[in-house]
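Novice: predicted structure and sequence below. I'll ask about it afterward.
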Amino acid sequence: MTIRGDVPSERRPKVTYDAPIAPMDFEAFDDEGNSYEITACHDCLPWRAEVVLDVEDGRPIVREWHAVECPFYTDLLHEFSE
């Protein structure tokens, strides 16, 4: 899996600001209570992140928004669907 802070080794066209976007939720803390580091996605311009409370149990989660054709987002979809 690519770490979000890594810069791609090859040049790829950037996804534009007006591309359709979709969210993906991540844990905000590991099992010891340490927060995860959030870094911008280098593959899509509309990327953004927000911290929200889970509606079921009230715990904080990180919601990242990526362009639907962002390579990192599509990799995550494939990884979590396996």
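Specialist: In hand now; what should we look at?

Novice: contacts and neighbour counts: CA atoms only from here.
Specialist: Will do.

Novice: all helices of this protein, in order?
Specialist: Across the chain, reading from the start of the chain, the helices by DSSP state H fall at 71-81.

Novice: spatially central residue in it, please.
Specialist: Centroid-nearest residue in the chain: residue 64, 4.2 Å away (criterion: Cα atoms, centre = their mean).

Novice: and the gap between the closest residue to that one other than its chain neighbours and residue 60?
Specialist: Nearest in space to residue 64, with sequence neighbours left out and distances taken as Cα to Cα, 6 or more residues apart in numbering, is residue 49 at 4.3 Å. Distance, residue 49 to residue 60, using Cα to Cα, to the nearest Å: 13 Å.

Novice: before we move on, the earlier item: what's near enough to touch the residue nearest to the centre of the chain?
Specialist: Residue 64 sits next to 23-26, 47-50 when contact means Cα atoms under 8 Å, 6 or more residues apart in numbering.

Novice: presented hereafter is structure B, for comparison with structure A:
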Amino acid sequence: MNDDQRSNTTYTAPVGSIDMHAFDKDGAAYEIWPCHHCHPWHGEVVLDEGEVIVREWHAIGCPAFQELLED
């Protein structure tokens, strides 16, 4: 990733997504808060093979997105 992509978190930035569980192991729903680091952040709820997941979309240069990818 070049420096322009790393620092671009505007609405025109390229985006990527990450799928996350919607519920913890006890069945409690996770809270979803908007990302304060990138403008194109949004989430969607997806049914994947019978499991409810949350797909978060971020600018690929978003530091929060990069942190999620590392985990």
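Specialist: Thanks, I have the structure now. Owing to the predicted nature of the structure, the values given are computational and were not obtained by experimental measurement.

Novice: report the TM-score for the pair.
Specialist: Structural agreement between the two chains, given as a TM-score (TM-score structural alignment, normalised by the length of the second structure), stands at 0.84; 65 aligned residues with a Cα RMSD of 1.4 Å.

Novice: now do the same for the residue nearest to the centre of the first structure: its match in the second structure.
Specialist: Taking TM-score structural alignment, residue 64 of the first structure has residue 56 as its aligned residue in the second structure.

Novice: same question for residue 18 of the first structure.
Specialist: For residue 18 of the first structure, the aligned position in the second structure is residue 12, judged by TM-score structural alignment.

Novice: so where do the strands sit in the second structure?
Specialist: 15-21, 42-48, 51-59 (DSSP state E).

Novice: most tightly packed of these?
Specialist: Relative to the other members of those, strand 51-59 carries the highest mean neighbour count by mean count of other Cα atoms under 10 Å, namely a mean of 19.

Novice: just want the angle from it to helix 63-70.
Specialist: Angle, strand 51-59 of the second structure to helix 63-70, by axes from the mean of the first three to the mean of the last three Cα atoms, to 10 degrees: 130 degrees.

Novice: what distance separates strand 51-59 of the second structure from the centre of its chain?
Specialist: On the basis of Cα atoms, centre = their mean, to the nearest Å, the separation between the geometric centre of strand 51-59 of the second structure and that of its chain is 6 Å.

Novice: next, count neighbours for residue 67 of the second structure.
Specialist: By the criterion of other Cα atoms under 10 Å, residue 67 of the second structure has 9 neighbours.

Novice: likewise for residue 72 of the first structure?
Specialist: Neighbours of residue 72 of the first structure under the rule other Cα under 10 Å: 19.

Novice: tell me how far it lies from residue 58 of the first structure.
Specialist: When distance is defined by Cα to Cα, residue 72 of the first structure is 28 Å away from residue 58 of the first structure.

Novice: what does residue 68 of the first structure give?
Specialist: From residue 68 of the first structure over to residue 58 of the first structure the distance is 27 Å, taken as Cα to Cα.
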